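Peer 1: next input, structure requested:
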Amino acid sequence: MRWGLRPSGPGAAALAAARNLWVQPRPSCRPSWRGTTGRLSVRSVTGASNQLQNSRNGSYRDTVLLPQTSFPMKLLGSQQPDTELEIQQKCGFSELYSWQRERKAKTEFCLHDGPPYANGDPHVGHALNKILKDIANRYHMMRGSKIHFVPGWDCHGLPIEIKVLSELGGKAQNLSAMEIREKARSFAKAAIEKQKSAFIRWGIMADWDNCYYTFDGKYEARQLRIFYQMYDKGLIYRSYKPVYWSPSSRTALAEAELEYNPEHVSRSVYVKFPLLKPSPKLASLIDGSSPVSFLVWTTQPWTIPANQAVCYMPESKYAVVKCSKSGDFYILAADKVTSVASTLGTTFEVISTFSGVDLESGTCTHPLIAERASPLLPANHVTMTKGTGLVHTAPAHGMEDYSVASQHSLSTDCLVNEDGVFTDAAGPELQNKAVLEEGTEVVIKMLQAANNLLKEEELVHSYPYDWRTKKPVVIRASKQWFVNITDVKTTAKDLLKKVKFIPESALNAMVDMMDRRPYWCISRQRVWGVPIPVFHHKTKDEFLINSQTVEHIAKLVEEHGSDIWWTLPSEQLLPKEVLSQVGGPDALEYVPGRDILDIWFDSGTSWSYVLPGTDQRADLYLEGKDQLGGWFQSSLLTSVAARRKSPFKTVVVHGFTLGEKGEKMSKSLGNVIDPDVVINGGQDQSKEPPFGADVLRWWVAESNVFTEVTISPSVLRAARDDVSKLRNTLRFLLGNVAGFNPETDSVPVNDMYVIDQYMLHLLQDLANKVTDAYKQYDFGKVVRLLRAFYTRELSTFYFSIIKDRLYCENAKDPKRRSCQTALAEILDVLVRSFAPILPHLAEEVFQYVPYAKEPKSVFRTGWIKTSPIWKKPGLEEAIEGACAMRDSFLGSIPGKNAAEYEVILVIEPGLLFEIIEMLQAEETSSTSQLNELMMASQTTLLPREPRTLTPDVMERRGTFLINLEGGDIREESAYKVIVMPTTKEKCPRCWKHTAASADALCPRCADVVGGQ
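Peer 2: The predicted model follows:
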């Protein structure tokens, strides 16, 4: 090389540093540069080599080394799903889990599968969840960990029971508890089989022969023991409290079983509560001769018969006002005077104001029962956002109301039964009327008759509904079993600080939901579930539960399943020693309770049954965001209650699947996408073509799963196009490593072409970034990195440059072997990078690797392997500097064949010239590495402009900034790119314009053909 331009001084030192960075691996210090064209150019170019594949009819076609592979370019129609099934068989998908469990591994990775609900067909929500889990598992397995992943199903509960009963119609009323349980079990089993076969088809690797089911006797027994552990610690208790009650399901519901209907219409009312006995302060403010009433607003008039008090905010200001229309006197919050008067269509004159605390010890009259007094009581839950600043309090029908009743010993009697109907205790006018329908109407009429109704109006607001029946719920006091989460919350929140949440915002969301939960009602009044193992006294309000009774029941359940609670006589459900203490078999005083456990308690105790080892903590829980208030929470609370430990180390939370326009998926909207149709195609395959499971998996991986995830035919077509482009890239790689054996033909890295070394440098960067993205469960980033690499760096840039070298050099020429060495490494890294996402394609590619003695499984041969010697930041200066000039050249001949032009690069003497000179030793060349990069007929490199140029030349100028060693070496150099049509003829073999005459081979091709 001609090094003589700057023989001494700082330039020489800089060049030495650049060479050093080029040849030896260094710590990463990715150089930045500033040129006229920005970052590495990937401008597509028409070159002679691009046309070579069409040159087979030429007289030299047999001397050209075109790609050779039987790997199909496309799988049309049903070929895609058929090939995937074939690959699953051939590559042992079903044995992979057991294979990796048996191998020696230093680490274990445990992903605990949150159980999907066994009551329907597999849907895209299942696909999103299971595929995300599988990608994580396959990645960790390839990294060398032993995977623990036991799939499970949530099999009990109201939704299944309701579905079974609705299918039976009128016959359901005559069914016994056992008949309902048998039908529910059959229904759940059928749903499990459908879902399981779908999950297997999606390529999910798991212990499919040893799944966990919440209706399995051993699982149920473990759950009962956890229940007793918590009961024994005083964390589970029975109490009469208001709970969310579903009249349509006739059972208590937990917060997680509600959905809020924003379009619910309530009949809100403004009601007068006449003052009965004023507090001393209030007595001094009002004229005793004028009647005064407290003004109260409620959206649930049906609760007024159960009123026990009116609450106020002690710190707030209240006012006595006179109504301009009626002349009546009212008391309400001072801040609400104007807005309430406006709502009532009147004006209020403020007579006097006072502090809320001045109402203490006063009473008012119940608006429907004149002989009943309702005390005025202070309460912190009173707000000024809506209403009048005074709150009607019915302890049987509100959580805060109940809390007030507990402090002040108020009655908590409930006037509403399990069907949501007023009982006899509500009086003859209300008896047997549904509270949310006719009952509300009658209460409003009674208020009118008592002259205590000021206004009624419809209010559209968000209201809780039963998540399965889609009917409104009520709050109703009843005797239920509760978990005292107040005692567990503090520890749970402390433990959550040590858990990694992805995204981080999910932690606060989970803590907020826990804080809003006053207690957890775990009893349900149904039959399809695990019984609460308690015996109730026949005549007294007493119950029987102790370690002996629970262990006896747990053993029976372990052996026979929980049906025993309904099939065995009571005396057999109790151990003999306890039976003798409670009246013996003939005069037994206790009967089995009829409540079952909340299914969130069912699934929430899965950690105790599924997680391995004594620690019983999973590395990962990965579910949808609805589980922040559901399974994540019930798992945490039961685990903390039983053993003061979190059951998870990392929690990944994904969004829901939505339609193309961001709308919720529903059958009524017709936007539901069936994963089976995505894979195998629909009835009309022109409209619903078969995409195969890998396209479904690519869609999952590329989505930003930490928000809502959209799916539609257009989204799936885009995913298919991505996978098709990847497939073509892989075909090029496979075709061009034909006849190459890495063991014998590889070229040492430092002897490779600079562009090939540069690709290995980029490949190592890709491998590091991809690995890091998998570690963070950011599979969308993995897809973006891969897509950019195979479309930009490979297909558009590198492949277009190397085709001439691959096709037209001698098969064993070191230049060609250098390229094949890079291609073999690229193929291996690329396939391993996408294998967790596209397992079928990865295994298919490995069947076609020409130098593999016998095809190996990608998943049985480990993760990406790179070499530190690939890392050469200095190479970027050489390649990216040349690319800046290449971009200027190609930009001056848009759409033209670069091989028909000569290019002169004029670079001012300095570091840039020295670096570019490494790519071309001689002044002018048609075979140098620099000319290969330019794809021109020939390239000339000069330190100054030539004296004479033909008039038809095109010129472009630019500058390039070299920045090495973190800024220690910086130099900006000017360059000029001079472009002119070549005077050479097109070679009939390589089609480059490098031949002396039209019928003669160029010197390079003459050498190759002569050698052959």
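
Peer 1: can we go C-alpha only for contacts and neighbour counts from here?
Peer 2: OK.

Peer 1: look up the closest residue to Tyr260, ignoring the ones flanking it.
Peer 2: Distances taken as C-alpha to C-alpha, 6 or more residues apart in numbering put Pro464 closest to Tyr260, at 4.5 Å, once the chain neighbours are dropped.

Peer 1: ugh, typo on my part, it should be Phe227
Peer 2: Phe227 sits nearest to Ile236 (C-alpha to C-alpha, 6+ apart), 7.8 Å away.

Peer 1: for Ala434, same thing?
Peer 2: Nearest non-adjacent residue to Ala434, counting by C-alpha to C-alpha, 6+ apart: Val421, 4.2 Å away.

Peer 1: pull the contacting residues for that neighbour.
Peer 2: By C-alpha atoms under 8 Å, 6 or more residues apart in numbering, the contact set of Val421 is 431-435, 439.

Peer 1: still on that earlier bit, what's the helix or strand for the residue nearest to Tyr260?
Peer 2: strand 453-466 (DSSP states H and E).

Peer 1: show me what counts as buried in that strand.
Peer 2: For strand 453-466, the neighbour count (16 or more other C-alpha atoms under 10 Å) marks 453, 456, 463-466 as buried.

Peer 1: another one to check against the first:
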Amino acid sequence: MLTLLRCREALSRYTWRARAASGLTNSNHERSGQGKYRETVLLPATDFPARRETDSELRVQEESQFLQLYNWQRARKTKKEFSLHDGPPYANGDPHVGHALNKIMKDITNRFHMMKGYKVSYVPGWDCHGLPIELKALADLGVEAENLSAVEIRQKAKIFAEKAIEKQKASFVRWGIMADWDNCYYTFDPKYEAKQLDVFYKMYDKGHIYQDYKPVFWSPSTRTALAEAELEYNPQHVSRAIFAKFPVQTPPPKLASIIDGSSVVSALIWTTQPWTIPANQAVCYMPDTAYSLVKCGNTGERYILAADRVDSTALALGTKFEVLATFKGVDLENGTCIHPTIPGRSSPLLPANHVTMAKGTGLVHTAPAHGIEDYSVASHHKLSVDCLVDESGCFTVVAGTDLANKAVLSDGNETVIQMLLGSKNLLKEEDFIHSYPYDWRTKKPVIIRASKQWFVNTANIKDKAQEVLKKVKFVPSSASSRMLEMLDRRTYWCISRQRSWGVPIPVFYHKETGQPLINRHTIGHIIKLVEQHGGDVWWTHPLEDLLPKSVLKQVGGSADVTDFEPGREVLDIWFDSGISWAHVLEDAEQRADIYLEGKDQLGGWFQSSLLTSVAARNKAPYRNVIVHGFTLSEKGDKMSKSVGNVVDPDVVINGGMDKLKEPAYGADVLRWWVAESNVFTEVQIGPGVLNSAQDDINKLRNVLRFMLGNLNGFVPERDAVTSSEMFVIDQYMLHLLQDYASKVSDAYKGYDFGKVIRLLEALMTRDLSSFYFSIIKDRLYCEEEKNLKRRSCQTVLAEAIDIVVRSFAPILPHLAEETFQYLPNRQGTDGVFRTGWIKPNSIWKKPGLVEAVEAACSMRDAFLGSIPGKNAAEYDVTVVLEPGLLFELMETLQPEQTSSSSQLNELLMSSRTTLVTEMPLDLVAEASEIDSSFLINLEGGDICEEETYKVIVQPSTNQRCPRCRKFTTSSALTPCPRCLEAIAGKWSQ
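Peer 2: So this is what the prediction gives:
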């Protein structure tokens, strides 16, 4: 295929030669017969295309065996191991640019380490359970979905997940991601589920998992408990906030003297959730805070509230308060209030540390069934935690006939407000805009609701988790403190879900007592069944199979199998994915070198992985955590289909329906975008960004094409020049390349791929194109083919293209392999990735080498700066130096006094260069003189001298050579001596 392709590209090769040759001639020269020398010039020749062809990446993947690369590197004999554990993307939709950002970052990291000689472990995975998949799988069934059995729901959900996985996997492969695609992990795989249940029991056995009746985030729209990582916060949510009275029933003893009972005194509260008032069990205060008894200017009523909230509350109520007394919160101890909506019920005044003065009145209505802090108060003071709200978010019949079956976030809320109004305990009701949690799947508000759930006791694990986390390296480092803060705020982790599509919680419940049955015998049996048949056994097998008499006998006691029933809850998907370390890492004690995900996983997968690993084996599952930002549109907006700013990575690669509007950029453009972006903040993408990336890659291709073209016919093993024979400027270029290679390696090690791009672009544009290539073109084109001078710079080009291609190979694997396919005299079939990273070479770090060339460059800058926009070859340059170190350095570049072919002359690009210690006397009137200096720094600063010099520029007195175009001949019709020597015996006039 490659041979055929090169035949097809023969035309492009011919066109480039003709165009390059035309640069050495013009119509006047053609008429004068001087164009006849054109064919003697050694112009670049290569079939490497200047632009990427549409199918070139797929061809490169096939010919370079991208799909076989992972297994090849795993089979290598090396003791160096590198493990990047793949955080599983969710199998609920098409691939998107967030996937591209994440997977490409991982691939760049893996390819670099593989080239450095590591045996890379990277097993891709997918998170396959959970409500989003269940909802999408059933979306088209409508009402019919309500009549499906759990098994039918699971079957449809699995089919949906499998389709999403295949589509995502195909895209990841197309992006050039190197991975173990034949052995991916899936959270619905029977072996994975069995391992998950094993970790679950280990945590249970250690006391880290327990069942309790607690308030949790609850989604009425999906009828299930939610983890904090499954919440989105809507900053524009509108709640109906109220100020309400809790009349004092029993005055606090310490305040008996100021509350005489002759008039009613009320504790004043403010809440954004009026529907929770019926579940009130207490009113809380802050013990050390000052509180006031005030008299309302409008009604004469007396209220108790925090002293700091008196003025703001009066303003909100449209009145003025007269402060009658001020006292400490602790003085409210042992007081009770009348419940504002339920006659005959009282609410005690209780101290609590969660009370704040930022909003409200400094007194907090406390409903233990509907608040995390409220529950803590209830636990401490033995209060009731009765929940009056069902799974669909409606009041139960226990709430009373006025409230029963009404949704708490709508009709139920309104009814409670009317009840407060009826009892004359409502002071004010108003709309309040604030940030409020929503279900991330349905985009509908959630509530906090008490229910019996399974929990991970993070309080048991938190200290150890924070201790081991401090030893983990984070990039960027600021992510570490953010995750530590999140852990510190986490009170408990609800891991049970009331759904069908997930891993069953392997617990049996006694039908009469409701007590759970779980131990090593029951769980061991279930694990074996799940490993053989998958989690479906929990729904498909009869109870006698799930809990055989033989297992129940091991448990002990006189209970019969029929006394139990299997629970129908499944594990939280964050627990699903959080134990992936146990399934993927080969050794039970192993830690991954890298976890690399988006910043949202600081509260998600990074955290669930840490908690499960610490709970089960007392260590973190990772050594390093890399955290990237989110993808945004080119304008910095969140992507939305309705807005029309969504960027589809497959369209980026293959193009859209209208190729003019949506051209096919290819995978390497997508990969360049990832690498050049500041991935640790938000990453923008759009047509402008992609066009810019394509332009950058095209510039890179042109540089590669120049080097490939000028290496035509060069065989390194035969033609390479030793360092002792090499031009100083060529040695200097190799020095720059080694310095570049060192810096690029460090950038990759620091996961700073943007720096790799910046270093590459600087090398391409500044050091190679603008500097080195412009200097050596004359040698490449006009010296005799095998001349030592030409072979010297070809030796550099061979080294340069090797270093450059290897340096960008992890980012642009398709271009790297394609470039290697066009190397002249390519030896063997091994590509870039199978032949390793850049090999360091200290031979080019010679004393005085850098100083000599940089001093000459200083003189070159002075010379070129004096003739802006003019051809340097039209001028003679004289450099005047005092005898000394700088003069000696220049003599290494030009031993003779005057030369048109010395290394100094080549660097200056002038017609002729003269090196003297005194000012010449025969200067022409047009000569210009530039004074300058250069600081010489040798041997680490031991030798440090600043020496002055003069650059004298005057028009050349020679004619332009018809072959090399330099002003080095006495007649415009006759080639210069150098050119005559180059063509001698090979061409006759």
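
Peer 1: re earlier: most widely separated two among the contacts of Val421 of structure 1?
Peer 2: Gln431 and Val435 (9.9 Å; C-alpha to C-alpha).

Peer 1: the more surrounded of those two?
Peer 2: The neighbour comparison of Gln431 of structure 1 against Val435 (other C-alpha atoms under 10 Å) goes to Val435, with 26 against 17.

Peer 1: just tell me what the more buried one corresponds to in structure 2.
Peer 2: Counting by TM-score structural alignment, Val435 of structure 1 corresponds to Val408 in structure 2.

Peer 1: just to revisit the earlier point, let's have the buried residues of strand 453-466 of structure 1 in a markdown table, adding distance to Val783 of structure 1.
Peer 2: A markdown table is the format used below for those (distance: C-alpha to C-alpha, whole Å):
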| residue | distance to Val783 of structure 1 |
| --- | --- |
| Leu453 | 64 |
| Glu456 | 58 |
| Tyr463 | 41 |
| Pro464 | 40 |
| Tyr465 | 40 |
| Asp466 | 40 |
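
Peer 1: ok, those vs Pro503 of structure 1, which is closest?
Peer 2: Pro464 (27.9 Å).

Peer 1: ok, now how distant is Pro533 of structure 1 from Arg860 of structure 1?
Peer 2: 48 Å (C-alpha to C-alpha, to the nearest Å).

Peer 1: more neighbours: which of these two?
Peer 2: More crowded of Pro533 of structure 1 and Arg860, by other C-alpha under 10 Å: Pro533, with 25 against 13.

Peer 1: the more buried one pairs with which position in structure 2?
Peer 2: Structural correspondence for Pro533 of structure 1 with respect to structure 2 (TM-score structural alignment): Pro506.

Peer 1: the helices in the stretch 851-989 of structure 2, which residues?
Peer 2: Ranges of helices in the stretch 851-989 of structure 2, per DSSP state H, counting those that start in this stretch, are 885-893, 903-908, 977-983.

Peer 1: contacting residues for the residue positioned nearest the centre of structure 1?
Peer 2: The centroid of structure 1 falls nearest to His654 when counting by C-alpha atoms, centre = their mean (1.9 Å). For His654 of structure 1, the contact set (C-alpha under 8 Å, 6+ apart) comprises 622-625, 705-708.

Peer 1: farthest-separated two in the residues you listed?
Peer 2: Farthest pair in the contacts of His654 of structure 1 (C-alpha to C-alpha) is Leu622 and Glu708. Separation: 15.2 Å.

Peer 1: now do the counterpart of Ala161 of structure 2 in structure 1 against Leu158 of structure 1, distance only.
Peer 2: Alignment note (TM-score structural alignment): Ala161 of structure 2 maps to Ala188 of structure 1. Using C-alpha to C-alpha, Ala188 of structure 1 is found at 12 Å from Leu158 of structure 1.

Peer 1: do the same with Met142 of structure 1
Peer 2: Counting by C-alpha to C-alpha, the gap from Met142 of structure 1 to Leu158 of structure 1 is 41 Å.

Peer 1: just give the nearest non-adjacent residue to the aligned residue in structure 1 for Arg76 of structure 2, would you?
Peer 2: Following TM-score structural alignment, the counterpart assigned to Arg76 of structure 2 within structure 1 is Arg103. In this structure, Arg103 of structure 1 finds its nearest non-sequential neighbour in Lys146, 7.7 Å apart by C-alpha to C-alpha, 6+ apart.

Peer 1: cool, and Gly630 of structure 1?
Peer 2: Closest residue in space to Gly630 of structure 1, ignoring its immediate chain neighbours: Ala256 at 5.7 Å, by C-alpha to C-alpha, 6+ apart.

Peer 1: on that earlier part again, before we move on, which element is the match of Ala161 of structure 2 in?
Peer 2: Per DSSP H and E, the secondary structure element for Ala188 of structure 1 is helix 177-201.

Peer 1: mean per-residue distance, that helix versus structure 2.
Peer 2: When structure 2 is superposed, helix 177-201 of structure 1 averages 0.5 Å from its matched positions, counting by mean C-alpha distance after the TM-score superposition for structure 1.
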